[in-house]
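Engineer: predicted coordinates and the sequence they were generated for:
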Amino acid sequence: MAVLVPDITNPFYFDIIRGTQNQLKAAGYTQLLVDTEESAEMELDALQKMRKSADGFILAASRLSDEQLDNVSGSQPLVTINRASANAPTVVIDTPSAMIQALEHLVSLGHHSVCYVSGPPKSWSNSMRWKIFEDDSRQRGLETHRIGPFVPKTTSGAAAADAAVRTGATACIVFNDLLAIGMLQRFRERGIRVPEDISIVGCDDIFGADFCHPPLTTIASPIEQAGRVAVSMLLSQLNPIYSGSSRKLAVMPTHLTVRGSTGPAPDRKSG
């Protein structure tokens, strides 16, 4: 079985890879791991080249277009993770409800101007997070900003932090933890205090998110379980023994883990 991920160096995918490997091993399959380097072209090329050698595919955070994904799902067994599809079975990490939790948290701290720090333009989860962010912020009467897109790595954090400061927002919700950690480093270099001057919320709760300074408030989910469920859904397409677990959609719950990177809005403290 082939597991395709956009960035093998991103700790978010470590638990997905562990979950898929353990489940595949228990079922008697070997896992083939492919890093598509955030490229839809590389992902599609890998799918085409491995069509005959792999029994099935798990696409984590696929960067394929809807049309491309529908085409490949019609010709080979596959399951997506964090990428909704009209045809392919999907495991979705419920970031929409977590975005609402994050906004509720920031509003409770007195923040009225919030910035969304965007990830890859071809990321389905990035689009969904922005939609929920925008809709919920409008209902709450918040001033909103969007910056990016940024490559979801710590090295993009400096540019993201500088852009966030220019918006005047007192809080940021960031596409992923790596980008958020890079922003924390840049704020520290500029003498901007977190959370006294600006609050930061990440997403994924990767290993190390609680080790940075300050520890990162972030959206957490059962990522390894998502990998296991994806394998079960894929096996149900291949083997009648697993037909009882056949389903088209599985939703993984999320929750906000509050740490030291979020605090009262500056105007509240000064007032």
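Structural biologist: Structure received. Numbering: from 1, shown residues only.
Engineer: only C-alpha atoms for contact and neighbour calcs from this point on.
Structural biologist: OK.
Engineer: in a strand, that's where residue 186 is, yeah?
Structural biologist: No. The assignment for residue 186, made by DSSP: H, G, I helix; E, B strand; the rest coil, is helix rather than a strand.
Engineer: any idea which element the closest residue in space to it that isn't next to it in sequence lies in?
Structural biologist: Of all residues beyond its chain neighbours, the one nearest residue 186 is residue 158 (5.1 Å), with distances taken as Cα to Cα, 6 or more residues apart in numbering. Applying DSSP states H and E as the criterion places residue 158 in helix 157-167.
Engineer: before we go on, here's another structure to hold up against the first:
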Amino acid sequence: MRSDGDNEAGESVTIYDVAAEAGVAASTVSRTFSRPGRVSYSTAEKVRAAAERIGYRTEAVARASAAGGSATKTLGLVVADIANPVFIEMVRGAEYAASQAGLTVVFSNARENGKREYEALNRALPTVDGLLLAGSRLPDTTIRTVAKQKAMVVMNREVRGVASVVIDQREGARTAAEHLASHGARSIAYLSGPERSWADGMRWTGVRDAAAALGIEARRLGPFLPTMTGGQRAAETWLGSRTDGVIAYNDLMALSFMQTVQIRGLEVPDDVGIVGFDDLLASRLTRPQLSTVVGPLERMGATAAAHVMAIANGAQATTDRPVVMPARLIARGSSEPQP
């Protein structure tokens, strides 16, 4: 089937042009846009980049919306807690992808409150074309119920039966544990975050698996609030039973943890190596700088928005497995001695 879109020069651009530009089959291009999740992350990124270069995708999506696939030209985005900087990048990516297709994003902040999140979803249902959930704390059953009523994609959490886009949290945490072990850590504490956080569970699994494979001790502390206050309380708990290394649920906790133990007279990383998650700007402003694990958060938001728009326009959602994006460790002074 031939699918056309016009580039800026007014020339007709087809999926065959995109395929040639990306070096893939036309069927792969078709699946990238019509069957979200059926193409690997790296291949989908190659196709989207090629489509953008030759002016295909944005115009094609906008044309589909103009044809009646989108009724309100609005997406609803509910965030677990906008005070957590990690969500800002997701919001930025989703808003950009939506605006490129002529849609507006309506934003709601749940403030780590399940009831508030559920109420926000119910208000949004009749007024938007699709829903994005960022770090949702709602039960899986509730999310599945809402997804049956409206096109939906969940970010930063895997929900069986619902289209999801996630970062490989387990692999990221495993890499962090291996990194600490390579610098002499024989015991690692994981400072856990919200109990209903999918990412928290995956990170602990990664730490635990790495420790078992390496023959070192892994200990889970918490849960704690994913905030500076939570990090301080985690440090106070940890000081009663210290470990060689610490992996925190996020950078906010890790930064506060590091500040607290330094005030108590400990040297980082000599007395304890520390790794966080998310690569906040503040992580590069401390002494020592904070090691961290990060994924392409802005791209996650853009990918999730592209998927929910495709689903709203009639594409079949892929719900049997999430789109998984890579995580990488950024090693800095908090986890390895500097020359």
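Structural biologist: That came in fine, so what should we check first? Source: prediction; values computed, not measured.
Engineer: circling back: which position in structure 2 aligns with the residue nearest to residue 186 of structure 1?
Structural biologist: Under the alignment (TM-score structural alignment), residue 158 of structure 1 maps onto residue 232 of structure 2.
Engineer: run through the residues that contact its match.
Structural biologist: With contact set as Cα atoms under 8 Å, 6 or more residues apart in numbering, residue 232 of structure 2 has these partners: 253, 256, 257, 260.
Engineer: hmm, which of those are common to structure 1?
Structural biologist: Shared with structure 1 under both residues aligned by TM-score structural alignment, their matches' Cα atoms under 8 Å, the contacts from the contacts of residue 232 of structure 2 are 256, 257, 260.
Engineer: most neighbours among these, which one is it?
Structural biologist: Scoring these on neighbours with other Cα atoms under 10 Å, the highest-scoring entry is residue 257 at 25 neighbours.
Engineer: which residue in structure 1 aligns with that one?
Structural biologist: Under the alignment defined by TM-score structural alignment, residue 257 of structure 2 corresponds to residue 183 in structure 1.
Engineer: in structure 1, which spans are strands?
Structural biologist: Applying DSSP state E to structure 1 gives strands spanning 2-5, 32-35, 57-60, 78-81, 90-93, 113-117, 143-147, 171-174, 199-203, 217-220, 249-252, 255-257.
Engineer: quick one: contacts of the fourth one?
Structural biologist: By that I understand strand 78-81 of structure 1. Among residues not part of strand 78-81 of structure 1, those counted as contacts by Cα under 8 Å, 6+ apart are 56-62, 88-93, 226-227, 230-231, 233-234.
Engineer: residue range for it in structure 2?
Structural biologist: In the comparison with structure 2, strand 78-81 of structure 1 aligns to the range 152-155 (TM-score structural alignment).
Engineer: do the same with the second one
Structural biologist: Taken onto structure 2 by TM-score structural alignment, strand 32-35 of structure 1 occupies residues 106-109 there.
Engineer: which of the residues in that stretch are buried?
Structural biologist: Neighbour-count burial for stretch 106-109 of structure 2, counted by 16 or more other Cα atoms under 10 Å, picks out 107, 108, 109.
Engineer: could you do stretch 177-184 of structure 2 as well?
Structural biologist: When burial is assessed from 16+ other Cα under 10 Å, stretch 177-184 of structure 2 yields the following buried residues: 177, 178, 179, 180, 181, 183.
Engineer: how about these in TSV, adding distance to residue 272 of structure 2?
Structural biologist: Formatted as TSV, the buried residues of stretch 177-184 of structure 2 follow (distance: Cα to Cα, whole Å):
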residue	distance to residue 272 of structure 2
177	13
178	15
179	13
180	10
181	12
183	11
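Engineer: ok, the most centrally placed residue in structure 2 - contacts?
Structural biologist: Centroid check for structure 2 by Cα atoms, centre = their mean gives residue 156 as the closest residue, at 4.1 Å. The contact partners of residue 156 of structure 2, by Cα under 8 Å, 6+ apart, come to 134, 135, 164, 165, 166, 167, 198, 199.
Engineer: again, but for residue 222 of structure 2
Structural biologist: Under the criterion of Cα under 8 Å, 6+ apart, the neighbours of residue 222 of structure 2 are 191, 192, 193, 234.
Engineer: go on, residue 210 of structure 1?
Structural biologist: The neighbourhood of residue 210 of structure 1, defined by Cα under 8 Å, 6+ apart, consists of 216, 259.
Engineer: now do the same for it: its match in structure 2.
Structural biologist: When the two structures are superposed using TM-score structural alignment, residue 210 of structure 1 falls opposite residue 284 in structure 2.
Engineer: distance of its match from residue 276 of structure 2?
Structural biologist: Distance, residue 284 of structure 2 to residue 276 of structure 2, using Cα to Cα, to the nearest Å: 12 Å.
Engineer: spit out the residues that contact the two alike.
Structural biologist: Residues touching both residue 284 of structure 2 and residue 276 by Cα under 8 Å, 6+ apart: residue 290.
Engineer: ok, back up a step: residue 30 of structure 2: which of the buried residues of stretch 106-109 of structure 2 is nearest?
Structural biologist: Nearest to residue 30 of structure 2 out of these is residue 107 (Cα to Cα; 30.4 Å).
Engineer: residue 91 of structure 2 matches what in structure 1?
Structural biologist: Looking across to structure 1 (by TM-score structural alignment), residue 91 of structure 2 lines up with residue 17.
Engineer: could you check how far its match is from residue 9 of structure 1?
Structural biologist: Using Cα to Cα, which is the criterion applied here, residue 17 of structure 1 is 12 Å from residue 9 of structure 1.
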